[in-house]
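**Student:** no sequence on this one, just coordinates:
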């Protein structure tokens, strides 16, 4: 196969899983030492630094990940349209450096640490404390209050006809 066909197949016509794997970005030196890996897939909530392009040197959190564009939107990185509207700028993940990870996903952290996430001990379920049942309060019958009758609202047609009569 020609190189251009191979490139198109690998980048532009790749499956969803392959495109997801292509969203990797370099880890900072301290994270490389901690996890023993050089790169990681970028997720929402990760803190990153932009290494290349117009926004070089900007730090921020990943706001949105786009597998279709193979890039991410970062909080605080926006451009302005001529009408004044602002929109997110998507930056390719190869131009980013991950400085801190979003640790909410326990599976992801276990994989980074080299552990088998399936064999991780599950956290004990939290004991759901049930509040003591309160006795229903007995309601005393009250005199039924009837809402005051409201006068029918005037329509626009009636108002206009009244205004015409006043003028004559």
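**Tutor:** Cool, the structure landed. No experiment lies behind these values; they were computed from the predicted model shown. Numbers count the residues shown, from 1 in each chain.

**Student:** C-alpha only now, for contacts and for neighbours.
**Tutor:** Fine.

**Student:** break down this structure into its strands, ranges please.
**Tutor:** Secondary structure of the chain (DSSP state E): strands at 24-27, 39-41, 47-50, 59-66, 71-80, 86-92, 96-100.

**Student:** regarding the chain, what is its longest helix?
**Tutor:** Longest helix in the chain by number of residues (criterion: DSSP state H): helix 156-167.

**Student:** need the contact partners of that helix.
**Tutor:** The set of residues external to helix 156-167 that reach it, using C-alpha atoms under 8 Å, 6 or more residues apart in numbering, is empty.

**Student:** show me how far it is from its chain's centre.
**Tutor:** Centroid separation between helix 156-167 and its chain, computed with C-alpha atoms, centre = their mean, to the nearest Å, is 55 Å.

**Student:** can you give me every residue that contacts residue 109?
**Tutor:** residue 103.

**Student:** kindly report the same for the one 3 residues further on.
**Tutor:** Contacts for residue 112 were tallied using C-alpha under 8 Å, 6+ apart; they are 35, 37.

**Student:** please compare the first structure with the one that follows:
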């Protein structure tokens, strides 16, 4: 999160809402599954498109799917299979906050990402 000295919730929220886009990427971290925590020696990692996640909170708790999209501005992710039906019958994806999911499988096509995870040990 953006580094501010105050512990007041209103100032914490303001810093989060007004954070620049390059700092908002840090809000997209999610907990790693226990087996991944042991393997990489880290508790959390940034979510990228292609990771497999499990929803931990809300109406879709327990649903598992691949991340189809990441919205850095809102701090949400689009998980395949997590959708709601609109009144006219169309299915639309339901955004989920990154903190509400657990990463169960990492997409390691990016060599730099793999090196950063390995460096955590």
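**Tutor:** Structure's in. What do you need? None of the values given here were measured: they were computed from a predicted structure.

**Student:** re the thing from before, JSON lines for the strands of the first structure, including mean neighbour count and distance to residue 165 of the first structure?
**Tutor:** Output for the strands of the first structure, formatted as JSON lines (neighbours: other C-alpha atoms under 10 Å; distance: least, C-alpha to C-alpha, whole Å):
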{"stretch": "strand 24-27", "mean neighbour count": "22", "distance to residue 165 of the first structure": "78"}
{"stretch": "strand 39-41", "mean neighbour count": "17", "distance to residue 165 of the first structure": "76"}
{"stretch": "strand 47-50", "mean neighbour count": "22", "distance to residue 165 of the first structure": "72"}
{"stretch": "strand 59-66", "mean neighbour count": "19", "distance to residue 165 of the first structure": "63"}
{"stretch": "strand 71-80", "mean neighbour count": "18", "distance to residue 165 of the first structure": "56"}
{"stretch": "strand 86-92", "mean neighbour count": "16", "distance to residue 165 of the first structure": "54"}
{"stretch": "strand 96-100", "mean neighbour count": "22", "distance to residue 165 of the first structure": "75"}
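
**Student:** mind giving me TSV with the ones you listed and columns for distance to residue 157 of the first structure?
**Tutor:** As requested, the strands of the first structure are arranged in TSV below (distance: least, C-alpha to C-alpha, whole Å):
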stretch	distance to residue 157 of the first structure
strand 24-27	67
strand 39-41	66
strand 47-50	62
strand 59-66	53
strand 71-80	48
strand 86-92	45
strand 96-100	65
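
**Student:** closest one to residue 4 of the first structure among these?
**Tutor:** Comparing those by their distance to residue 4 of the first structure (C-alpha to C-alpha), the top pick is strand 86-92, with 20.8 Å.

**Student:** find me the equivalent region of that closest one in the second structure.
**Tutor:** Across the second structure, the stretch matching strand 86-92 of the first structure (TM-score structural alignment) is residues 91-97.

**Student:** pull the distance from that stretch to the chain's centre.
**Tutor:** Here the centre of mass of C-alpha atoms in stretch 91-97 of the second structure, compared against the chain's by C-alpha atoms, centre = their mean, lies 13 Å away.

**Student:** what of stretch 29-48 of the second structure?
**Tutor:** Between the centre of stretch 29-48 of the second structure and the centre of its host chain there is 11 Å, according to C-alpha atoms, centre = their mean.

**Student:** same deal with stretch 45-52 of the second structure?
**Tutor:** Averaging C-alpha positions (C-alpha atoms, centre = their mean) puts stretch 45-52 of the second structure 7 Å from its chain's average.

**Student:** specify, as a residue range, where it falls in the first structure.
**Tutor:** Counting by TM-score structural alignment, stretch 45-52 of the second structure pairs with residues 40-47 of the first structure.

**Student:** outside of that stretch, which residues touch it?
**Tutor:** With contact meaning C-alpha under 8 Å, 6+ apart, stretch 40-47 of the first structure is reached by 20-27, 59-65, 93, 98-102.

**Student:** now stretch 89-102 of the second structure
**Tutor:** Residues from elsewhere that reach stretch 89-102 of the second structure, judged by C-alpha under 8 Å, 6+ apart: 27-33, 47, 53-57, 75-86.

**Student:** please apply the same query to stretch 61-69 of the first structure.
**Tutor:** Contacts to stretch 61-69 of the first structure, defined as C-alpha under 8 Å, 6+ apart, come from residues 16, 19-20, 23, 42-48, 71-75, 90.
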